[in-house]
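# Return atomic coordinates for the entry below.
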Amino acid sequence: MASMAITRHELSRRREQLQDLQRYLAVLEADHDGSRAKLLGFRQRYLEALGPLMRELDEIDAQLHQATALLSEALKRQGVDAPVSASQRAKPWPDVPALPDATPLPPEPTGPLTDLPPPSLKTLYRRAAMRFHPDLAPSGPEREVCEQRMMIVNEAYASSDRHRLESLLLAAGELPEKVIGGPADAVRAWLGLCEHLVQGRIRIVRAQTAVLQNLQMHQLRVAIERAEAGGMKPLDIMATRLRTQIAERRQELYIGERVGSDASLAADFLRKRYQRLTGLGLQ
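Reported below is the predicted structural model:
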C-alpha cells in the first residue's frame, strides 16, 4: 500500500477540524446536562408541592374503585348489570438518565513522519483474536468477557468495520503503530478515528437530548415556568384543583358506601361514575 507523509498544513487543518468538532460536542453536552439538571430540579419542586395531594387522591381513588367493584358484584347477584371502569393508577415519573460515558480518544502517535501503512483488516482481526479469543483466557468471569468481546470482533470483521476493531485493540493497550500504521499514516488514521468517535458521540448526545425534550415532564416544566414568568402561580392552581378532586372523591365514596341497599340508586351511581371516568354515555 502506497503511503505519503502527512504535510504540516494538512495535519494542522485536520487538527483544527477535530478541535472544532470537540468544541461543538462540548456545547451539546453542556446544553443536555443543563436541561437535565433543570428537569430534575423541577421534578423535585413539583413533587414537594403536589406529591402529598396526589398520593392522597390515589389512595381515595383506590378505595373508591374497591367500593364500586363490590357494589357492582352485589348488583350482578340481583340480576342488575352495572359497568365498572378499570382502576386508574398514577403513572410513574420517567427516568431521566445521564449521558453514557464517552469513549476516550486514543493517544496521538508520536515519532517522525515516516511511511508505514496501516495493517489490513484481516491482520487487525487476527490481532484481536489473539487478544480476545476465549480459548486463550482462564475460566470464569474473564473468559465470559472474552467471549462477549470476541463476538463483537467477529461482527466487526464480518461487516468490515475497521474503526470498531481499531477501537477495541487500542482500548486493550495495543500500540497505535500496530493498529493504525504510522507514524505518518498513523497520524492520519488517528485523526480519522478521533473524528469518527467524536461524530458518534455527537449523534448520541443529540438523540438523548431529543428524548429528554420529548418527555411530557419537560413540556410541563416549560409550560409552568412560562406561566410563572408571567406572574401566575400554576402549582398553586394545580394544588387547588387536586384538593377539589379529593373533596369530590370523598363525597363520591361516601355516597357509594350508602346506596348499596337500593339497587336502582346503586346502578344509577355506577353508571354516572362510569360516564364521568370514560366520557362515554350509556344506553
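# use CA for all of it now, contacts and neighbours both
OK.
# Start from the N-terminal end of the stretch 51-200 of the chain and give the helices.
Secondary structure of the stretch 51-200 of the chain, counting by DSSP state H, counting those that start in this stretch: helices at 121-132, 141-158, 162-171, 176-180, 184-213.
# a markdown table for those helices, including distance to R55?
Shown next, in a markdown table, are the helices of the stretch 51-200 of the chain (distance: least, CA to CA, whole Å):
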| stretch | distance to R55 |
| --- | --- |
| helix 121-132 | 52 |
| helix 141-158 | 45 |
| helix 162-171 | 49 |
| helix 176-180 | 58 |
| helix 184-213 | 26 |
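# can you list those in TSV and add mean neighbour count and distance to E29?
Putting these into TSV (neighbours: other CA atoms under 10 Å; distance: least, CA to CA, whole Å) gives the following:
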stretch	mean neighbour count	distance to E29
helix 121-132	18	32
helix 141-158	16	28
helix 162-171	19	22
helix 176-180	23	28
helix 184-213	19	7
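# which stretch among these comes nearest A30?
Closest to A30 of those, according to CA to CA: helix 184-213, at 10.0 Å.
# Next, the angle helix 162-171 makes with the closest one.
Inter-element angle recorded for helix 184-213 and helix 162-171: 100 degrees (by axes from the mean of the first three to the mean of the last three CA atoms, to 10 degrees).
# where does helix 184-213 sit relative to the chain's centre, distance-wise?
Counting by CA atoms, centre = their mean, to the nearest Å, helix 184-213 is centred 19 Å from the centre of its parent chain.
# packing partners for that helix?
helix 8-77, helix 176-180 (3 or more CA pairs under 8 Å, 6 or more residues apart in numbering; DSSP states H and E).
# of all the helices of the stretch 51-200 of the chain, which lies closest to L50?
Using CA to CA, the nearest of these to L50 is helix 184-213, at 22.2 Å.
# Proceed likewise with the subsequent sequence, for comparison:
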Amino acid sequence: MTREIAKRPTPEEAELGRKRAELAALEATLAQRELDLATLQGELQAFERRYLRIVGLRLAQLDELQARIAEAEAARRPRDPGAEERASRARAQAQESAEAAGQAREPGPEDARFEPSEGLRKLFREVAKQVHPDLATDDAERARRTRLMAEANDAYRAGDEARLQAILSRWEASPEAVKGEGVAAELVRVIRKIAQVEERLRAIDAELARLKATDLYQLKAKVDEAEQQGRDLLADMAAAVDDDIAAARTRLEALTAQRAET
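I've put the predicted structure just below:
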C-alpha cells in the first residue's frame, strides 16, 4: 500500500509565495495612494478654476484699473522716474493677472467641483493595481504602462468611467498581463517590483506633501472650513475685491478729470 507523498515547496517557492503576498499588499497600497494623488490633483484643478472664475477675474480687473491709475499719475509727473517705474510694475502685474484669469473667461461644466463617485474610484484603483508602470519588468513594458496610466489619470479627472473600463479591458487582453515562467526568474521579478513600488510610494508621499504646502491647497482648506460653518469665503473675497474696484474706479475718474482740466 502506497501513500501519495505531498510535494513540499522548495525554499525558493516558499520565498516566492511570501514575496508575492508582500507585493500584493504593496500593490493595494499603491493603488490607493495613486487614487489619493489623482483625487487631490483633480480637486485642486477644479478649485483653481472656481477661484479664478469668482475671484481671479475680479483681481485682474482691479489690477488693470491700478495700472491705469499708475500710468495716469506717471503722465502727470513726466520727470519722476519713480512714477514711471511704478506704472511699469503695475502694468506687468495687470498683464500677469489677465493671463492667469484667462482660462476663466468662459465658465462651463469644468467649473464644477471634483467629486468622483465610489464606482469611479474603485475602477481607478483596479487600473492602478494592474497597469501601474512600477510593476513593469522592462523598458518597453514600462513605456506602455506609463501611457495607459496617463490615460487613466485623464479619464479619472474627467469622470469618464467608460474610458477607464476600456483601459482596464484593453490591458487584461494584452500579452503583458500574462505572467512569466520559472520560480527563480519570477522571484527576481517580484523582488524588483517590490522595490519599484516602494520607490513610487515615497514619490507619491513627497508629491502629496508638496501639493498640501501650496498656497492653493491652503486657500482651499480655508474655503472648505468656512463652508462647513455656513460661510462662502470666495464670495466674501469677491465682495472685498468689488469694493476695491469701486474705489479704484473713483480714483481713476478723478485723475482723468484732473488731466482734462490741465
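# tm score of chain vs chain?
Scored by TM-score structural alignment, normalised by the length of structure 2, the superposition of the two chains gives a TM-score of 0.59; 182 aligned residues with a CA RMSD of 3.3 Å.
# For T68 of structure 1, which of the helices of the stretch 51-200 of structure 1 is the nearest?
Comparison of the helices of the stretch 51-200 of structure 1 against T68 of structure 1 by CA to CA identifies helix 184-213 as nearest, at 38.9 Å.
# and the angle for that closest one with helix 8-77?
Note on geometry: by the same axes, to 10 degrees, helix 184-213 of structure 1 and helix 8-77 are set 30 degrees apart in direction.
# before we move on, back to that, highest mean neighbour count across the helices and strands packed on helix 184-213 of structure 1, which stretch is it?
Most buried of these by mean neighbour count (mean count of other CA atoms under 10 Å) is helix 176-180; its value is a mean of 23.
# Let's have the helices and strands packed on helix 184-213 of structure 1 in CSV, adding distance to R273 of structure 1.
Below are those laid out as CSV (distance: least, CA to CA, whole Å):
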stretch, distance to R273 of structure 1
helix 8-77, 9
helix 176-180, 70
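# And the ones you listed: which comes nearest D236 of structure 1?
The nearest among those, by CA to CA, is helix 8-77 at 8.2 Å.
# same for the closest one, what does it pack against?
Contacts defined by 3+ CA pairs under 8 Å, 6+ apart place helix 8-77 of structure 1 against helix 184-213, helix 216-229, helix 234-256, helix 263-278.
# what sits against the residue nearest to R249 of structure 2 when sequence neighbours are not counted?
Leaving aside its chain neighbours, R249 of structure 2 sits nearest to L65 (6.8 Å; criterion: CA to CA, 6 or more residues apart in numbering). Counting by CA atoms under 8 Å, 6 or more residues apart in numbering, L65 of structure 2 makes contact with I245, A248, R249, L252.
# repeat that for 10 Å
Residues in contact with L65 of structure 2 (CA atoms under 10 Å, 6 or more residues apart in numbering) are 59, 71, 90-91, 94, 244-249, 251-252.
# Just the buried residues of those residues.
Buried members of the contacts of L65 of structure 2, scored by 16 or more other CA atoms under 10 Å, are L59, E71, A90, R91, A94, D244, I245, A248, R249, L252.
# Centre-most residue in structure 2?
The centre of structure 2 sits closest to Q41, judged by CA atoms, centre = their mean, with a distance of 2.2 Å.
# do you know which of the helices of the stretch 51-200 of structure 1 lies nearest L71 of structure 1?
Nearest of those (CA to CA): helix 184-213, 43.5 Å.
# picking that back up, now the aligned partner of the residue nearest to R249 of structure 2 in structure 1: how far from L235 of structure 1?
Matched to structure 1 by TM-score structural alignment, L65 of structure 2 sits across from I60. I60 of structure 1 sits 21 Å away from L235 of structure 1, going by CA to CA, to the nearest Å.
# mind listing what's buried in the helix or strand harbouring Q95 of structure 2?
Q95 of structure 2 belongs to helix 81-101 when assigned by DSSP states H and E. For helix 81-101 of structure 2, the neighbour count (16+ other CA under 10 Å) marks 83-84, 86-88, 90-91, 93-95, 97-98, 101 as buried.
# So which of these is the closest to E13 of structure 2?
E13 of structure 2 has its nearest neighbour among these in A101, at 59.5 Å by CA to CA.
# hmm, back to that, want to throw the helices and strands packed on helix 8-77 of structure 1 into a markdown table with distance to M130 of structure 1?
Below are the helices and strands packed on helix 8-77 of structure 1 laid out as a markdown table (distance: least, CA to CA, whole Å):
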| stretch | distance to M130 of structure 1 |
| --- | --- |
| helix 184-213 | 22 |
| helix 216-229 | 48 |
| helix 234-256 | 62 |
| helix 263-278 | 64 |
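# so which of the ones you listed gets nearest Y46 of structure 1?
helix 234-256 (7.5 Å).
# ok, average deviation of that closest one from structure 2?
Once fitted to structure 2, helix 234-256 of structure 1 is off its aligned match by 1.3 Å on average (mean CA distance after the TM-score superposition for structure 1).
# Give me the contact list for that helix.
If you take CA under 10 Å, 6+ apart as the criterion, helix 234-256 of structure 1 is touched by 45-46, 49-54, 56-61, 63-68, 71, 223-228, 265-266, 269-270, 273.
# just stretch 65-76 of structure 1 next, same as before
Outside stretch 65-76 of structure 1, the residues within contact range by CA under 10 Å, 6+ apart are 59-64, 78-88, 253-254, 256-257, 259-264, 266-267, 269-270, 273.
# ok now that stretch, how far from the chain's centre?
Averaging C-alpha positions (CA atoms, centre = their mean) puts stretch 65-76 of structure 1 41 Å from its chain's average.
# next one: stretch 153-171 of structure 2
Its chain's C-alpha centre and that of stretch 153-171 of structure 2 lie 17 Å apart, by CA atoms, centre = their mean.
# just stretch 199-218 of structure 1 next, same as before
Taking mean C-alpha positions (CA atoms, centre = their mean), stretch 199-218 of structure 1 and its chain are 8 Å apart.
# Specify, as a residue range, where it falls in structure 2.
Per the alignment by TM-score structural alignment, stretch 199-218 of structure 1 matches residues 198-217 in structure 2.
# Run through who's touching the matching stretch.
Contacts of stretch 198-217 of structure 2 (CA under 10 Å, 6+ apart): 23, 26-27, 29-31, 33-34, 36-38, 40-41, 43-45, 47-48, 51, 132-134, 192-195, 197, 218, 220-223.
# cool, and stretch 28-42 of structure 1?
22-27, 43-46, 48, 95-99, 201-202, 204-206, 208-210, 212-213, 215, 217-222, 224-225.
# Relative to structure 2, which residues correspond to it?
The aligned range for stretch 28-42 of structure 1 in structure 2 is 33-47, by TM-score structural alignment.
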